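K.L.:
Below is the sequence, then the predicted model.
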Amino acid sequence: MKSTLKKLLPFAVVGVISGATTVGTLQYFNHDSDNTDQSYFTKSASNVSFAGMNSAAVGDDFVKAAKTTVPAVVTIKNYQSRTANRASEQDLFDFFFGDPFGGRGQQRQRQQQQTPDNMPSGMGSGVIISPDGYIISNNHVVAGANKLEVVLSNKKSYIATLVGTDPNTDISLLKIEEKGLPYLNFANSDNIEVGQWVLAVGNPLGLNSTVTAGIVSAKGRGIGILKSEGKAANPIESFIQTDAAINPGNSGGALVNTNGDLIGINSAIQSTTGYYQGYGFAVPSNLARKIIEDIKKFGIVQRGFLGVQSLDLSNDMQIALYNREKKTNIKPGSGVYVIGFGDNSGAEDAGIKTGDIITKIDNTPVTDYADLSVAIGSKRPGDKVVVTYLRNGKENTATVTLRDQKGGTSTRTKADLSVSEKIGAEFEPLNERVKTNFGLNSGVVAKNVAEGGEIAKIGIVDNYIIMEINGKPVNSQKDVEKILDKYSGNVSVKFVDGYGQIYTRGFKMP
């Protein structure tokens, strides 16, 4: 017994010294913080030994993955004009992460933005996905930029070209002119499992090349962030949820497995403070890869539509509200309930009817709307999908040819786009009362202004009045199209903001 105690004594002494050192260090760094919960730190310190048990293999995996990932993750600096681009618009940082000063969701006046021209208006992260300089990030990281600077982990800096964006998935593609760059390979995000280890790599809170670890805590998560922001006309949300710490600045960064393969693009957190509270969300790599392949090949995203109006049976509140409004008795459950069809619906033509419950797409289970949106959103017009559905309790299948929003079944390029699609806005005639109030002889009202579009980049939002384009008065959508159709030069736009101030700004026609 004595010999055993003698053997254990050195370990006990080391344990006591380590514990005392930990507590002493914490008290030293926090002696000025009277409100600090010291019991929290004590509990955290006492749990360190448990957290370290049997972790050598996992730690080794983390080191390998971090060494692979860090060189391929970049900082993206978003430079905007010194004069505010938008009045009374919610700041993107606040929208995705909350206002750290306590005003989350407030509409702020940005007419007198004080950011100097040589300072970025915002910063995020990006991931190099090819040795010749293609970089994937979030749409909200690059939105509204006049200039995008990319800084590598080795501190080399480049001015990037914005190749394209997709607000519906919050994905963007950039390009820098360089060769032989470190890059990450896409993994098949369909193969990830809840509970598996992942790393989030990015540049949060100004801290470059930060690596955090956690697990996949859920898949196919829809949190409504893209829809509620209002700029995504047909949002696709099927996020990977993780408890790896993600903070402002992580947006556009990498979520990788323990091999260092890219399984997601970090996009948002769910928080009441604007900072990490336990859950982050990433766009799955399969969806992100499809988006950037479309942008590279066609210049625009090719989006197939099933053509159904639906209810998410997993959403009890949505079902209850629909039942109350329509006097129906639809029961909550699993799947997506068809309540109607859009114009030129491929699903309706294939024999699907109102009241059917969609349960699978190409044998992939559909338990909620997020599953359906990503299954269809990863397809292109003209693709065929096998839809499994329940009708009166009996399982049926139908082969549906997906269409675009105009009913077409073929892919399009930028050259096929209308003027409104190219510049990112539609226009309505200005009524005589408004003309009189503003003292105008001409003008159209901007509508459905797309975030990241050319019209948005020069500071125009919904309901601003455009007086002239290229020095010519405009009074209708047709006037705008006539001036800009097949035009490829610089465009000058004279417009009135919501405060009656007149600006003239320009962009290059896409």
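P.N.:
Structure's in. What do you need?

K.L.:
From now on I want contacts and neighbour counts done on CA atoms only, so please keep to that.
P.N.:
Will do.

K.L.:
could you point out the longest strand in the protein?
P.N.:
The residue-count maximum for a strand in the chain (DSSP state E) belongs to strand 210-221.

K.L.:
what does it rub up against?
P.N.:
Residues from elsewhere that reach strand 210-221, judged by C-alpha atoms under 8 Å, 6 or more residues apart in numbering: 62, 66, 70, 193-204, 237-246, 370-371.

K.L.:
Quick one: list the elements packing against the helix or strand following that strand.
P.N.:
Helices and strands here follow DSSP states H and E; after strand 210-221, the next one along the chain is helix 225-229. Counting contacts by 3 or more C-alpha pairs under 8 Å, 6 or more residues apart in numbering; DSSP states H and E, helix 225-229 packs against no other helix or strand.

K.L.:
What residues sit buried inside helix 225-229?
P.N.:
Buried residues in helix 225-229, counted by 16 or more other C-alpha atoms under 10 Å: 225, 226, 227.

K.L.:
which residues sit in contact with the second one?
P.N.:
Taking C-alpha under 8 Å, 6+ apart as the criterion, residue 226 is in contact with 167, 168, 169, 170, 232, 235, 236, 237.

K.L.:
Just say helix, strand or coil for the nearest residue to the third one once chain neighbours are set aside.
P.N.:
With C-alpha to C-alpha, 6 or more residues apart in numbering as the criterion, residue 169 has its nearest non-adjacent residue at 5.5 Å, and that residue is residue 236. Under the three-state scheme (DSSP: H, G, I helix; E, B strand; the rest coil), the conformation of residue 236 reads as coil.

K.L.:
can you tell me which residues contact residue 236?
P.N.:
By C-alpha under 8 Å, 6+ apart, residue 236 lies in contact with 168, 169, 226, 370, 373, 374, 377.

K.L.:
putting a second one here so we can go through both:
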Amino acid sequence: MYNDEQNLYHYTYRKDGSEPGQRYDARSTSGDAQSRPTVDEQLNHFESGRREQPPVQEMKSVKKNRMGLKITALALVCALLGGAVGGGVVWAVGNGGATEVNVSSRPATAVAVKTVDGKNAMTDAEVYAANVNSVVSINVTGTNGTNFFGQPVKTASAGSGFVLTKDGFIVTNYHVVKNADTVKVTMYNGDEYDAKYVGGDEDYDIAVIKVEAADLQPVTLGDSDKLNVGDHVLAVGNPLGELTFSMSGGMVSSVNRAINVSGTPFNMIQTDASINPGNSGGPMFNQYGEVVGIVSAKYSSYSNSSVEGLGFAIPINDVFAMIQDIMTNGYITNKPYLGITGGSMTEQMAAQYRYDIKEGVFVYSVEEGKAAEKAGLQMGDVITKVDSHDIKTMEDLTAVKKQYAAGDTSTLTVYRGGQTITVELTWDAVPADQQNQEETSQNSGSSNNNQFGNGYTNPYDIFDYFFGNRFGN
């Protein structure tokens, strides 16, 4: 049972509502029970007070206190926003008391610019400070066909890259500078340079450009073979062509990840670091500040499903020798060349030609004087193996070929006239004028269902899609 004594509530276990002996009253400064009214007097006082004064008026003081608290809270917020500092700033409140708000006085963290030595791990901020002057923003203009009126259609796009040498050699992706009319490079300090295309390779998606400069800050290359799943990695680049010199971080999700892009296989580092159009060609750093990969592509959709956290970078170990070759010769001089026009074997083709096999690379034609003709390959042959590697599609042949160099010798297993034979083949070097046109495929990519970004089957088209459309492509 609850008793009311001028709006103060006390609980008693007695049925009649009375309380034994003395009890503590928070309003009283004395413990003298004789000075307090009896229960009957309290009830009479309560009844008369209820008739004379509505209970709602008793709550007015509470409303005033709440308003005071609101004003005080607003004052505190304004004071904080006004930049008050210190460890114990005190503001008065409406009820006469005080409250204390602790505000940190810690100074801003100073980031030391360290030298990348490959021995000492660095914080993310230190990796950025040590390398941001080696990262570049790349802006490209080009021409893509003609419009309805026969006028050339100008395109503009953007990407990233990194300085490899002090005298201005810069590495990026082939798809960033492919078919460019002009290439402009911007450094972190705002310096701009017109860049010259040195050379590149579409199969490996690497390119080298050159600016006329001296004493640039080059990156330090690491060992991508030492990466482990779970290692921390960072990407610095130019996402969306506007958010220049941005850094994103994540982990290595997979190493030696084989992905297939429009018939071209790639061996990639998979990461969940945020990768976006414009990051292409930028560096991927390990926790020691070393470049271990070249950011190249991302999955944004797969089989009509949206995906997140699937970015890819080319392992630096896979392409460094080629980059050096391009810097020296303008192209990859020892890139293997077979000299055929081929395509993936299908069930329809097997039925049409009455072949007993349904997989392999069908040889449509053989180039005169090249490796295939020298080895005795003929039109209508089906390549089913290169050494111990099974060949089921044109993509398989392209992937296996990357394991060889010009001058290497291989044994090819071939289906011909209902029989299986083997031939010895010595790989040729790709001619300089055919660096990105060798081994023509009649049906390249027919078995590739992977999609990179907005329904495009080529991850590089993400780049063209976002920026080409923006600038009128």
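P.N.:
Ah, there it is. Every value quoted in this text rests on a predicted model; they were computed, and no experiment measured them.

K.L.:
Throw the contacts of residue 226 of the first structure into JSON lines and include distance to residue 295 of the first structure, thanks.
P.N.:
JSON lines is the format used below for these (distance: C-alpha to C-alpha, whole Å):
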{"residue": "167", "distance to residue 295 of the first structure": "13"}
{"residue": "168", "distance to residue 295 of the first structure": "13"}
{"residue": "169", "distance to residue 295 of the first structure": "13"}
{"residue": "170", "distance to residue 295 of the first structure": "13"}
{"residue": "232", "distance to residue 295 of the first structure": "17"}
{"residue": "235", "distance to residue 295 of the first structure": "17"}
{"residue": "236", "distance to residue 295 of the first structure": "17"}
{"residue": "237", "distance to residue 295 of the first structure": "19"}
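
K.L.:
Tell me how far the residue nearest the centre of the first structure lies from residue 25 of the first structure.
P.N.:
Geometric centre of the first structure, nearest residue: residue 170, 3.1 Å, by C-alpha atoms, centre = their mean. According to C-alpha to C-alpha, to the nearest Å, residue 170 of the first structure stands 43 Å off from residue 25 of the first structure.

K.L.:
Next: residue 65 of the first structure.
P.N.:
According to C-alpha to C-alpha, residue 65 of the first structure and residue 25 of the first structure sit 31 Å apart.

K.L.:
For those two, indicate the residue with more neighbours.
P.N.:
Remark: of residue 65 of the first structure and residue 25, residue 65 carries more neighbours, 20 against 12, as counted by other C-alpha atoms under 10 Å.

K.L.:
For that one, which non-adjacent residue is closest in space?
P.N.:
Nearest non-adjacent residue to residue 65 of the first structure (C-alpha to C-alpha, 6+ apart): residue 260, at 4.2 Å.

K.L.:
Determine the number of other residues adjacent to the corresponding residue of the second structure for that neighbour.
P.N.:
Under the alignment (TM-score structural alignment), residue 260 of the first structure pairs with residue 289 in the second structure. Neighbourhood size, residue 289 of the second structure [other C-alpha under 10 Å]: 31.

K.L.:
Hmm, residue 289 of the second structure is touching residue 129, no?
P.N.:
No - contact criterion C-alpha atoms under 8 Å: residue 289 of the second structure and residue 129 do not qualify, at 9.7 Å.

K.L.:
Quick check: which element contains residue 68 of the second structure?
P.N.:
Counting by DSSP H and E, residue 68 of the second structure is found in helix 60-81.

K.L.:
residue ranges of the helices in the stretch 151-300 of the first structure, please?
P.N.:
Applying DSSP state H, counting those that start in this stretch to the stretch 151-300 of the first structure gives helices spanning 225-229, 285-298.

K.L.:
so of these, which one's packed in deepest?
P.N.:
Ranked by average neighbour count under the criterion mean count of other C-alpha atoms under 10 Å, those are headed by helix 285-298 at a mean of 20.

K.L.:
Report the buried residues of the helix or strand following it.
P.N.:
For helix 285-298 of the first structure, the succeeding helix or strand toward the C-terminus, using DSSP H and E, is strand 308-312. Residues of strand 308-312 of the first structure classed as buried: 308, 310, 311, 312 (neighbour count, 16+ other C-alpha under 10 Å).

K.L.:
got the helices of the stretch 151-300 of the first structure as a markdown table, with distance to residue 347 of the first structure columns?
P.N.:
A markdown table is the format used below for these (distance: least, C-alpha to C-alpha, whole Å):
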| stretch | distance to residue 347 of the first structure |
| --- | --- |
| helix 225-229 | 24 |
| helix 285-298 | 22 |
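
K.L.:
how about those, which one is nearest residue 14 of the first structure?
P.N.:
The minimum distance between residue 14 of the first structure and those falls on helix 285-298, with 45.9 Å, by C-alpha to C-alpha.

K.L.:
who's in contact with residue 91 of the second structure?
P.N.:
Contacts of residue 91 of the second structure by C-alpha under 8 Å, 6+ apart are 76, 98, 99, 100.

K.L.:
in the stretch 351-500 of the first structure, which spans are strands?
P.N.:
Using DSSP state E, counting those that start in this stretch, the strands of the stretch 351-500 of the first structure run over 357-361, 364-365, 384-391, 394-401, 426-429, 444-447, 465-469, 472-473, 490-496.

K.L.:
Take the ones you listed and lay them out in TSV including mean neighbour count and distance to residue 218 of the first structure.
P.N.:
Shown next, in TSV, are the strands of the stretch 351-500 of the first structure (neighbours: other C-alpha atoms under 10 Å; distance: least, C-alpha to C-alpha, whole Å):
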stretch	mean neighbour count	distance to residue 218 of the first structure
strand 357-361	24	19
strand 364-365	15	16
strand 384-391	19	24
strand 394-401	16	28
strand 426-429	19	38
strand 444-447	22	37
strand 465-469	24	45
strand 472-473	16	53
strand 490-496	18	46
